[in-house]
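> sequence and predicted structure, then a few things I'm wondering about:
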Amino acid sequence: MKKGTVLNAGISSVIARLGHTDTVVVCDAGLPIPGATERIDLALTQGVPGFMQVVEVVTKEMQVEAAYLAEEIKQHNPQLHETLLEHIRQLQQHQGNHIDVRYITHQQFKKQTADSQAVIRSGECSPYANIILCAGVTF
């Protein structure tokens, strides 16, 4: 049996296959997911699992060098925005590297999901609860 943090086989497999600059999306229940992109659907019901729960588990195993957020999160979900930024600050300290946070429009965000290795769907039902995580290297 796996001893690491992530028990979900799909998420564990995606993280293990990531190369430098590959991306993974963690999203809310409403983000459209391109048909050709791997979908890992964790949503059970509204709010379960929560967006931050999924982000926290994924970033425990994934080395992150950059994160993309929709510009609209600042205005439409400021509390989650601050929570995400604090998580990224803590992750930087834990990993020992700088994580570049980049803002793009929600339209651009939706387009970039097509280039991701996978989209992990949470049960989150708050606006703009989405992040693109860009893989770094551990050496």
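Received, thanks.
> could you use CA atoms for every contact and neighbour count after this?
Fine.
> and the longest helix for the protein?
The helix spanning the most residues in the chain, taking DSSP state H as the definition, is helix 78-95.
> the structure to be compared is supplied as follows:
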Amino acid sequence: MRKHGILNAELAAAVCRLGHTDTVVVADCGLPRPAGVPVVDLAVVFGVPRFVDVLDALIAECAFEGCTAASESRGSAVEDVVLARFSDAAFVPHEELKQLSSTATLIVRTGEATPFANVVLRCGVPF
């Protein structure tokens, strides 16, 4: 039994397989899931788990060198969450973000029901 960190076995295994420049999408429960991209579905009910909790768990486990969020999230709590963690976050139209998700290495689906609570994280290295 792990003492800390990501406890979900499927997510922990997927995180261990990530490499430099891979992309991970932390998605709300409504983001379309493109065919062929592995999805770890954590959603239980609307709001559980929250986008911010899953994002923070991944940040604690992985080195990320950048992120991209939807420009439609500007002016919302989602923007505040993203910019508090990535001050140099990029913002693109939601349609473009959905296209980016189609080439992701991994999608992590949350129970978040807040519009545009999605982010594409680009893996870096810890050295």
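Nice, I can see it. These figures come from a predicted structure and were not determined experimentally.
> stretch 63-72 of structure 2: how far from the chain's middle?
9 Å (C-alpha atoms, centre = their mean, to the nearest Å).
> so which bits of the longest helix of structure 1 are buried?
When burial is assessed from 16 or more other C-alpha atoms under 10 Å, helix 78-95 of structure 1 yields the following buried residues: 80-81, 84, 88, 91-92, 95.
> I'd like those as CSV, with distance to Pro34 of structure 1 appended.
Putting the buried residues of helix 78-95 of structure 1 into CSV (distance: C-alpha to C-alpha, whole Å) gives the following:
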residue, distance to Pro34 of structure 1
Leu80, 25
His81, 25
Leu84, 24
Ile88, 26
Leu91, 29
Gln92, 30
Gln95, 31
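> can you pull the contacts of the most centrally placed residue in structure 1?
Nearest to the geometric centre of structure 1 sits Val26, at 3.2 Å (C-alpha atoms, centre = their mean). Taking C-alpha atoms under 8 Å, 6 or more residues apart in numbering as the contact definition, Val26 of structure 1 lies against 51, 54-55, 119-122, 130-133.
> can you name every helix or strand that the longest strand that structure 1 contains contacts?
What stands out as the longest strand in structure 1, according to DSSP state E, is strand 64-70. When contacts are defined as 3 or more C-alpha pairs under 8 Å, 6 or more residues apart in numbering; DSSP states H and E, strand 64-70 of structure 1 sits against strand 100-104, helix 106-112, strand 131-135.
> matching residues in structure 2 for the last one?
Going back to what we said before, that points to strand 131-135 of structure 1. Correspondence between strand 131-135 of structure 1 and structure 2 is established over residues 119-123, with TM-score structural alignment as the criterion.
> can you pull out the residues in contact with the matching stretch?
Outside of stretch 119-123 of structure 2, the residues that reach it under the criterion C-alpha under 8 Å, 6+ apart are 18-27, 62-70, 82, 97, 100-101.
> cool, and stretch 7-16 of structure 2?
For stretch 7-16 of structure 2, the external contacting residues (C-alpha under 8 Å, 6+ apart) are 6, 40, 61-62, 106.
> and the longest helix of structure 1, how far out from the chain's middle?
Remark: helix 78-95 of structure 1 is offset 12 Å from the chain centroid, using C-alpha atoms, centre = their mean.
> okay, the angle between that helix and strand 64-70?
Between the direction of helix 78-95 of structure 1 and that of strand 64-70, the angle (axes from the mean of the first three to the mean of the last three C-alpha atoms, to 10 degrees) works out to 170 degrees.
> many thanks, I have nothing further to ask.
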